[in-house]
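>>> how would this look folded up:
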Amino acid sequence: MASTSGGCSRRALLGLLPALLAARRALADQRDPALPDLFARLRRADAVEAPAIEGRIRAIWYRHPDRIVTSLLDEGVVLLSDRQWSAAYRRFDELVQRAPDFAEAWNQRATVAFLLDDLDTAVRDIQRTLALEPRHFEALARLGEIYLKRGHPEAALRAFEAALSIHPTMAAVRRQADELRSRLFGRDI
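As a prediction, the model looks like this:
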């Protein structure tokens, strides 16, 4: 989902919203015992297998046993899909207050902060996301985008490579990383 302009990222994010809204809730996000196996499979998956595995991981990340938390997440995602970013930010802000240990709450607020060009808040929220779920490939990719916007290509490359070490088939992130390597090290990949 990496993009220096943000347009591709927004389209990709909006394309995921229906699936995210349909995700069933059970165990709380990053503590689900199915995740280690799913991440191991994702690292080995090819471009055909990876989307289904990614979808299962995302569905787990969106689970929370508290129905109010689930409702706030769903409402925020709908507002985000409607491009009502300020309202979505307020909803996700409520969500992180209610469920401060819910990684996806922080990731969603980081996404909206990024879309609102509040990069300092986005970085802080990504840091919190990664503290709760270090395998959050989307948060790592977003961090790379922020570093690019801030003119720190080396840091962006590190973030993209970290995302790719978890989810190697993210094509947009791979392209960004390859372009950065070529630019930074002066050779074609």
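
>>> From here on, just use CA atoms for contacts and neighbour counts.
Noted.

>>> Can you tell me the element the residue nearest the centre of the chain falls in?
The centroid of the chain falls nearest to Glu138 when counting by CA atoms, centre = their mean (2.7 Å). Glu138 is part of helix 137-149 when elements are defined by DSSP states H and E.

>>> circling back to that earlier point, I figured the residue nearest to the centre of the chain hits Ala163, correct?
Yes: using CA atoms under 8 Å, Glu138 is in contact with Ala163, at 7.2 Å.

>>> Could you list the buried residues of stretch 134-144?
Pro134, Arg135, His136, Phe137, Glu138, Ala139, Leu140, Ala141, Arg142, Leu143, Gly144 (16 or more other CA atoms under 10 Å).

>>> Name the nearest of these relative to Ser86.
Of all the buried residues of stretch 134-144, the one with the least separation from Ser86 (CA to CA) is Arg142, at 18.8 Å.

>>> Also this sequence, please, to line up against the first:
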Amino acid sequence: MRAISVISLSLCLACAVAPAALAQTQERYLDIPGLGRIPIPLPPGVRVFGPSHEAPAADEPSHDIGATAPRPTGLDSLFSRLAQAGSAEEAEAFVQAIGRIWARSGSPTADLLIARAAHAARSGDRRLALDLLDHIVTLEPRWPQALVARAEMRLALGDAEGAEHDLDAAIGLEPRRFDALGALGVLRERAGEPARALEAFRRALALHPRREDWRRAEERLEQEVTGRDI
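So this is what the prediction gives:
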């Protein structure tokens, strides 16, 4: 389905969270209101507190799942190098590095839940994936990655309006989300809004100039918008 491919960085990047650790997992559970007991693959040594309300040991740091991680300073350098990339291949390396940073919430619980949502999506259970993503957005309302991932799932379920709302919210939190801007361009063009689509593609290209599909869309929409103005 073409709608699923609109967003280039979302659930697949969430799986970049500690892939080696997730490969050696033990089955645990997290009780989520409205969803029930959800199995969570936990890396060894990581604990998620469920209905037992077990307290961490005195020497274990506690994690505030409502905290928002500050913007990593390394992103500034990566975005600068992305804008100056000499080829699509070089640009893709910076895109992947940026995506790995975006995929970190700062909350072990949210990171594990989004990995579980990605697994549900790959298994074809989009409704469970969306329910999990709804819960993650509630836990971490200022984490753009969760909003972009939920936008992808809403698109897959045919909710273009909800997807656009999530993409707008993600961009409001992180104006450099070129993936969300590119997806907005696609959605707005399909909705018959060429001027707004053109604006979104231009903003995306200012951040990621090597995306040729966005460049072609920009050229096509410029002709359409200019023709309408005349």
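
>>> Give me the TM-score for this pair.
Comparison of the two superposed chains (TM-score structural alignment, normalised by the length of the first structure) gives a TM-score of 0.83, and 178 aligned residues with a CA RMSD of 2.5 Å.

>>> post-alignment, the helix holding Glu138 of the first structure versus the second structure, mean distance?
In the superposition against the second structure, helix 137-149 of the first structure averages 1.0 Å from its aligned positions (mean CA distance after the TM-score superposition for the first structure).

>>> Show residues contacting stretch 215-228 of the second structure.
By CA atoms under 8 Å, 6 or more residues apart in numbering, the residues outside stretch 215-228 of the second structure that reach it are Pro194, Ala195, Ala197, Leu198, Phe201, Arg202, Leu205, Pro209.

>>> Could you rerun that using 6 Å?
Residues from elsewhere that reach stretch 215-228 of the second structure (CA atoms under 6 Å, 6 or more residues apart in numbering): Leu198.

>>> How far off centre is it?
Remark: stretch 215-228 of the second structure is offset 28 Å from the chain centroid, using CA atoms, centre = their mean, to the nearest Å.

>>> Stretch 157-175 of the first structure too?
12 Å.

>>> what range in the second structure matches that stretch?
Aligned by TM-score structural alignment, stretch 157-175 of the first structure corresponds to residues 198-216 of the second structure.

>>> what do you get for stretch 128-137 of the first structure?
Under TM-score structural alignment, the match for stretch 128-137 of the first structure is residues 169-178.

>>> Residues touching that stretch, excluding its own?
For stretch 169-178 of the second structure, using CA under 6 Å, 6+ apart, the contacting residues are Pro144, Leu147, Ala204.

>>> how about the second one, what's its match in the first structure?
Pointing back at Leu147 of the second structure there. Per TM-score structural alignment, Leu147 of the second structure is aligned with Trp106.

>>> And that match, how far from Thr169 of the first structure?
Noted for Trp106 of the first structure: a distance of 24 Å to Thr169 of the first structure, by CA to CA, to the nearest Å.

>>> coming back round to it: show me which of the contacts of stretch 169-178 of the second structure is closest to Ile32 of the second structure.
Nearest to Ile32 of the second structure among those, counting by CA to CA, is Leu147 at 18.8 Å.

>>> what about the closest one, how many neighbours?
28 (other CA atoms under 10 Å).

>>> Excluding sequence neighbours, find me the nearest residue to it.
Ranked by CA to CA, 6 or more residues apart in numbering and with sequence neighbours excluded, the top spatial neighbour of Leu147 of the second structure is Asp166, at 5.3 Å.
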